[in-house]
Structures are given as C-alpha cells and as structure tokens.
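>>> Got a predicted model here, sequence first, then my questions.
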Amino acid sequence: MVGRPLTGCARLRSISPVVGVIALVALTVCLGTIVAVGVGSVEIGTESPAFGFEATAESATDRIVLEHQYGDEIDVSTIDVVVTVDGEALAVQPPVPFFQEDGFRGGPTGPFNSRADSRWGVGERAGFRLASTNAPTIDPGDEIVVSVERDGTLLGQASTVAE
C-alpha cells in the first residue's frame, strides 16, 4: 500500500492535525490580545508623595519645632497642622501660616510665619510656641504628635517626647 494516493477519509484525517494547530494558534493570539488590551487599559493611580518630618518639643518654653526631612517642597498655605499632647488635641491648632494668633506666643519661625517664604523645603525647620491660654499644656514626658495634612489627607506625622 505504499505509494498509493490518499482518497476520501484518509485525506481528511491527514489535514485534521494541521487545522487543529492553526485553530490553537489563532485562539492563543486572540487570548493574548485580550489580556494585553485588558492590562493596558488598567490605570495605575499615582501615590501621594511621601514626606518625612521630625518633631521636637520643649516643655520649659512650650515650643514645638517640626523639621521637613524628606519629600517634595510644601506650600504651607495649602496644609493644616494638627497637634496632640498625650492624645488630646490642642484647643487652638496652629493656622499656618500665621503671625500672633490666639493660643500662640509671638510669631512662629520658618515657613509657618506669614511674613516668611511659604515654601517649606527639606532641611527647613518651622516652629511655634503655645500660649498659656492654649490647652493642654506641655509637660516633661508628654508625647507630642504633629500631623501635616492637605485636604484631609495625611502627608506626614512626627512624634516626640517633650523634654
């Protein structure tokens, strides 16, 4: 039977593997295209920039200082600063930037002062002193937590123990 031409059913059986391979390749290409389009259409959200701050607090002078340690430059007119003393929020929060506000003694330093450049860069310190009318007062050993927020989103937080 060698050398005999294929006829009828035998001819169709020899074509079936070729058609099957072509169908599998076409299916693989289609599925690959669907996955590529699906992955390409997924938007990766931008994370808010990371900021680092370090706080110091002196009970003798009621002074709190915050140093911008890393992250982008911040325009202090767009942020809120929230201070807690041993878990209790100050009665009057610092309305940065400001100068001689109720609840605070004198003007703040650095970019928290309304008369200074409002851009707060890495390495710069900003500070303020609490007035005796603001509560709670700072005592040695109190934990001071300072949060920096923009539009309700926490940009960074620093804590320290008052000296």
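Sure thing, it's come through.
>>> Could you use CA atoms for every contact and neighbour count after this?
Fine.
>>> Which residue ranges of this structure form helices?
Along the chain, the segments classed as helices by DSSP state H run 9-40.
>>> Included below, for side-by-side comparison, is a second structure:
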Amino acid sequence: MFPPVPRPRSPRRIDRPRFDRAFAPIAAVCLLLLVVVLGGGFAAIVTSAADPIDPAPTASLSVTVEESTVTLSHEGGDPIDVSDVRISVRVDGEALSEQPPVPFFSASGFEPGPTGAFNSAGTTTLSAGDRASFSIAGTNDPVPTPGATVEVRIDAGSTPVARLSTTATEA
C-alpha cells in the first residue's frame, strides 16, 4: 500500500502565541477598575465638599389661647431662635388672613407689643422655661373665640418644629 500523504499545514503556526483573544478581557478589567476608582474618588470629593444641613431644633412646646392672645411655652429641649422660624395660626381649620411675622413689635392683624421672644425689641431666642405671646387684632380674620380650636404650626425652613393645637378659653 501507499504511505500516508502528509496533510498540508494551516497558514497559522500552532506554536505562535495568540494575543488577540487574551488582550480584550485584560483591557476590560483594567478599564473597569479605573472607572470604579475614579468614581469613588469623585463621590468622596463631592460628599466632603457639601455643607452639612443643620437639623431643626428639637423642643417640647405647648400653646394656650385666652380669647385672642396666643401664648407659646417652651418646656424643654433646644432653644429656638424665632427669627429663623415661621409661625402659622389656624382657627377652626381656617388660616388667619395675616400670619405673625415673628419677631415683630407692630404688625398688621396683631396688637402691638408681643411678649418674650416674639418681640423684636428683646431677645429673639425662646429657651426652656420661657413664654412668648402675641394678640390677634380684631382686624384679622378669623379671630379666636372661646371654644374655637386653634392650631399653631412652627416651621424652620421647610422642616416642621412643632404642630400644636388647643381650645381657646375666656380670659
């Protein structure tokens, strides 16, 4: 019989290393690591550069209403700078047409001369044990009458500090 015929060799040599396939995964891993490290560094810079947000004060407050005089009592907790808060009052669910612009001395819809921290002529900080009051003028609407439900809301920016409710009484 005839001796076997040698088969022609492929143009590619078997002993030559094949870099074209192994290079892509290594490059992808290196690129992914670079993206992760740069992203982490960017996040660290952004979070450390941001100003921390001051929390709203935490305090225990109560409210009383005698006829048209609203008195806020600070029973404990953080002091409240009333120049940094907004106070809104509702009588039987209806907002006053004029809200108290604390601190103030004379304002539309209110009797002049509020007491305590609500008076701009004195200290505007309401601390534990302090009381502050203002009187709603007859020109404001609605004016609390005995038996009316009065709600007082105190906000520091967009953060609520207190939501208080009481029933108006006679003086």
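Everything's here; your move. Fair warning: this is a prediction, and the values are worked out from it, not measured in the lab.
>>> so residue 114 of the second structure makes contact with residue 136?
No - in this structure residue 114 of the second structure lies outside contact range of residue 136 using C-alpha atoms under 8 Å: 10.0 Å.
>>> The counterpart of residue 110 of the first structure in the second structure - nearest residue in space that isn't next to it in sequence?
Under the alignment (TM-score structural alignment), residue 110 of the first structure maps onto residue 116 of the second structure. Nearest residue to residue 116 of the second structure, sequence neighbours excluded (C-alpha to C-alpha, 6 or more residues apart in numbering): residue 132, at 4.3 Å.
>>> do you know how far that neighbour is from residue 58 of the second structure?
Separation of residue 132 of the second structure from residue 58 of the second structure (C-alpha to C-alpha, to the nearest Å) stands at 17 Å.
>>> Which one's more surrounded, those two?
Set residue 132 of the second structure next to residue 58 and count neighbours by other C-alpha atoms under 10 Å: residue 132 wins out with 19 against 14.
>>> To which residue of the first structure is the more buried one aligned?
That one, residue 132 of the second structure, aligns with residue 126 by TM-score structural alignment.
>>> What of residue 158 of the second structure?
Checking with TM-score structural alignment, residue 158 of the second structure has residue 152 as its match.
>>> Count residues in the vicinity of its match, would you?
Residues near residue 152 of the first structure, counting by other C-alpha under 10 Å: 9.
>>> try the one 3 residues further on
Residue 155 of the first structure is flanked by 20 other residues according to other C-alpha under 10 Å.
>>> Test my guess that it contacts residue 53.
No - with contacts counted by C-alpha under 8 Å, residue 155 of the first structure stays clear of residue 53, the gap being 9.6 Å.
>>> How about the contacts made by the spatially most central residue of the first structure?
By C-alpha atoms, centre = their mean, the first structure has its centre lying nearest to residue 48, at 3.6 Å. Applying C-alpha atoms under 8 Å, 6 or more residues apart in numbering, we find residue 48 of the first structure in contact with residue 155.
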